[in-house]
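[1] Output the structure for:
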Amino acid sequence: MAEGDIQPLRIGTRGSPLALAQAYETRKRLIENFPDLEAEGAIEICVLKTQGDMILDKSLMELGGKGLFTKELDTALLSDEVDICVHSMKDVPTWLPDGTVLPCNLPREDTNDAFIYKDDSVKRIEDIPDGSVIGTASLRRQAQLMAKNPTLKCVNFRGNVQTRLRKLDDGVVDATLLAIAGLKRMDMDGCATSILEWDEMLPAVAQGAIGIQCRDDDERSLKYLAALNHPETKACVDCERGFLEALDGNCKTPIAGQARIVDGKIMFRGLIAMPDGSKKFECESEGAIEEAAKIGREAGEGLKKEAGEEFFQRMVETSGQQVLGQITK
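    Reported below is the predicted structural model:
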């Protein structure tokens, strides 16, 4: 590089509209904190295609669960093709490749799920007509839906937000659920029929959170990310991921977990269920913010003990049958 040339900060991202919105949000926050990065060529957006983006006719379970949307980004980071990677935190496995860290979470968006019904005539899950077809690739959503109404038929529903909404408009399904965070980031939250509270649909671990990863020896990137990190969001995400890690959770298992800070304490709520909603276990815990990860981990270990080994064995076996039996839409 010639003297005086700018060494760009290379941001790795998936190419979906939501992923790009998150990458540009990261760029905006970097420039706000480091005005020199506003110079032309100072930040470069590098779009990478992941396995999860390329194979849409199979469920996440059939493809192998977590890591489908991060492996190619990990490779690019370790190969020094990019400097940082922007992720939807719910897509990130609880383990990271050696040589990388995830020190930064941006301020969290609303974590709840949006319920979208074909003609907006139904606002609540309890009011969905028997036998309705619901488009979702999430076993977590499927389990909670079927716990309320076992006559519902959940079908595998993959693709970006725009693709899923188009399928809904085309009458492929009667309803679908999406994270309201993603809709808000793309200014599309107006399409939500209603927003589901935790009692109706407990969200996924780390839903609504953006995480930024870098190499553990990259002092320049670490400096940038330290300035962007939102400590409250990171504490909640660390708590939720501790819960997930204790349960060895991935896209193959119906697990939900959410933490929030109330009156200076971490308040956590978790759930595990059979894919058909026939049985579920729930827990609540609280504690000091600085012990966030420990609180989540202990909640997961407690739920694991309460449910018993046989439940988890049946949950994994049934998950395979449930997903493989779904119709791909």
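
[2] rest of the way, CA atoms for contacts and neighbours
    OK.

[3] for the stretch 151-300 of the chain, what spans make up the strands?
    153-155, 175-179, 194-196, 210-215, 255-262, 265-273, 280-288 (DSSP state E, counting those that start in this stretch).

[4] got these as TSV, with mean neighbour count columns?
    Formatted as TSV, the strands of the stretch 151-300 of the chain follow (neighbours: other CA atoms under 10 Å):
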stretch	mean neighbour count
strand 153-155	24
strand 175-179	24
strand 194-196	21
strand 210-215	25
strand 255-262	23
strand 265-273	23
strand 280-288	16
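
[5] Here is the second sequence; please produce its structure so I can put it next to the first one:
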Amino acid sequence: MPKGKPIIVGSRGSKLALTQTNWVISELKKLNPGVEFEIKKISTSGDKITDVPLSRLGGVGVFTKELEVALIKEKIDLAVHSAKDIPTEVSEKLTLGAMPKRVDPSDVLISAKNVTLERLPGNARIGTSSLRRKAQLLALRPDFEIVDLRGNLDTRLKKLEADDLDGIIVAHAGLIRIGYTGQISEIIPFEIMLPAVGQGSLGIEIRKDDERINKILSKMDDLHTRIAVEAERALLAKLQGGCQVPIGAHAKVLNDEVHLEAVICTLDGERTIRDSHKGPANQAAAVGNELAQRMLDNGGDKILQEIRQNFPKQMP
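    Below is the predicted model of the structure:
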């Protein structure tokens, strides 16, 4: 690539995706003065199919596949993803060149009357497209009526009123990034709801053999974020989970150890397996694998088999 040629950055076209991508570019410009960047918007199958619950789409990479194809074909030089959307198995031609410092991975409640989950009325209608959120909500309050909610953040916020919902559940990180934190009714504690694997983090994907781009990204990598997300992704890979499976996990690095907590739930929230594990930070993947195996042995395998029978893959 000629030195003066702009670096082409692939991004989904939603407000949140573009905000994240523009932030990444702004940071990279500070770290690499004189380097120019250009955004190429790419629509993914997850963006195009908005009338089907995520759990019914099947397959993996519904928000990343088209960006990865563009990377491999050299139509873009890097792709900015929400880390929670990145499949646990990445093409051998690609790699995560950088993971910037994580933003709060918690889920939050935005309620019509600005009350907490505990104070919502009986049989409250809660909007979410996530089976993970649904299962943990029902584990807390079996009376909740869960309404499927798809679309970008602005769309979901509008549906709170338009669909007569009592509340919606979204990621705190997304609201932080687009400046909507004033609408939050409650930051949901991890004791009630563990987040999606990688939630709150960004993953910047590049071609594995692209030394120039790798060098440009290297200073943006946050080691603690990478270690924590590596542990979470190893757990998810071992459990063979995706959008169809109610799995929550959160890891953090304390001193030289990575601490990982995870949950597997039945769809109705009646049965949950929750466990934690810790180990050396430089063995994050092993910590994730070991915790996943323990959870499978303690009944997680049976729960996951039941769920997969309810959600056959409908898309490649």
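
[6] For residue 26 of structure 1, find the nearest of the strands of the stretch 151-300 of structure 1.
    Of all these, strand 210-215 sits nearest to residue 26 of structure 1, with 8.6 Å by CA to CA.

[7] how big's the offset between the closest one and structure 2?
    Here strand 210-215 of structure 1, set against structure 2 after superposition, deviates by a mean of 0.4 Å using mean CA distance after the TM-score superposition for structure 1.

[8] any idea how far that strand is from the chain center?
    Put simply, strand 210-215 of structure 1 sits 14 Å off its chain's centre (CA atoms, centre = their mean, to the nearest Å).

[9] likewise stretch 151-158 of structure 1?
    Using CA atoms, centre = their mean, the offset of stretch 151-158 of structure 1 from its chain centre is 19 Å.

[10] how about it, which residues of structure 2 does it hit?
    Mapping stretch 151-158 of structure 1 onto structure 2 (TM-score structural alignment) gives residues 143-150.

[11] can you tell me the distance between the two ends of that stretch?
    From its first residue to its last, stretch 143-150 of structure 2 covers 22 Å (CA to CA, to the nearest Å).

[12] Likewise for stretch 164-174 of structure 2?
    23 Å.

[13] Ok, stretch 184-202 of structure 2 next?
    Termini of stretch 184-202 of structure 2 sit 22 Å apart (CA to CA).

[14] whereabouts in structure 1 does it align?
    The alignment of stretch 184-202 of structure 2 onto structure 1 (TM-score structural alignment) covers residues 192-210.

[15] chain center to that stretch, what's the gap?
    Chain-centre distance of stretch 192-210 of structure 1: 10 Å, with CA atoms, centre = their mean.

[16] List the buried residues for that stretch?
    192-196, 200-210 (16 or more other CA atoms under 10 Å).

[17] picking up where we left off before, contacts for the match of stretch 151-158 of structure 1?
    50-51, 53-54, 122-129, 134, 137-138, 156 (CA atoms under 8 Å, 6 or more residues apart in numbering).

[18] Average offset of stretch 17-31 of structure 2 relative to structure 1?
    Looks like 0.7 Å for stretch 17-31 of structure 2 (mean CA distance after the TM-score superposition for structure 1).

[19] what's the matching range in structure 1 for that stretch?
    Counting by TM-score structural alignment, stretch 17-31 of structure 2 pairs with residues 19-33 of structure 1.

[20] same check, this time on stretch 276-289 of structure 2
    Under TM-score structural alignment, the match for stretch 276-289 of structure 2 is residues 284-297.

[21] now the matching stretch: how far from the chain's centre is it?
    20 Å.

[22] Identify the residues contacting it?
    Contact with stretch 284-297 of structure 1 is made by 235-236, 238-246, 261, 264-270, 299, as judged by CA under 8 Å, 6+ apart.

[23] who touches the most centrally placed residue in structure 1 in this structure?
    Closest residue to the average C-alpha location of structure 1: residue 90 at 2.3 Å, with CA atoms, centre = their mean. Taking CA under 8 Å, 6+ apart, we find residue 90 of structure 1 in contact with 204, 205, 206, 207, 208, 209.

[24] rerun that using 7 Å as the cut-off
    By CA atoms under 7 Å, 6 or more residues apart in numbering, the contact list for residue 90 of structure 1 reads 204, 205, 206, 207.

[25] The residue lying closest to the third one once chain neighbours are set aside and residue 292 of structure 1, how far apart?
    When the adjacent residues along the chain are set aside, residue 206 of structure 1 lies closest to residue 90, with 4.9 Å between them (CA to CA, 6 or more residues apart in numbering). Using CA to CA, one obtains 17 Å as the distance from residue 90 of structure 1 to residue 292 of structure 1.

[26] now residue 100 of structure 1
    Applying CA to CA to residue 100 of structure 1 and residue 292 of structure 1 gives a distance of 21 Å.

[27] again, but for residue 258 of structure 1
    Distance of residue 258 of structure 1 to residue 292 of structure 1, computed by CA to CA: 12 Å.

[28] And residue 111 of structure 1, by the same measure?
    For residue 111 of structure 1, the distance to residue 292 of structure 1 equals 18 Å [CA to CA].

[29] likewise residue 260 of structure 1?
    For residue 260 of structure 1, the distance to residue 292 of structure 1 - CA to CA - is 10 Å.

[30] before we move on, what about residue 313 of structure 1?
    According to CA to CA, residue 313 of structure 1 stands 28 Å off from residue 292 of structure 1.

[31] More neighbours: which of those two?
    Each of residue 313 of structure 1 and residue 292 has its neighbours counted (other CA atoms under 10 Å); residue 292 has more, 25 against 11.

[32] pretty sure the residue nearest to residue 206 of structure 1 is in a helix, no?
    Yes: judged by DSSP: H, G, I helix; E, B strand; the rest coil, residue 90 of structure 1 forms part of a helix.

[33] Which position in structure 1 pairs with residue 173 of structure 2?
    Residue 173 of structure 2 maps onto residue 181 in structure 1, by TM-score structural alignment.
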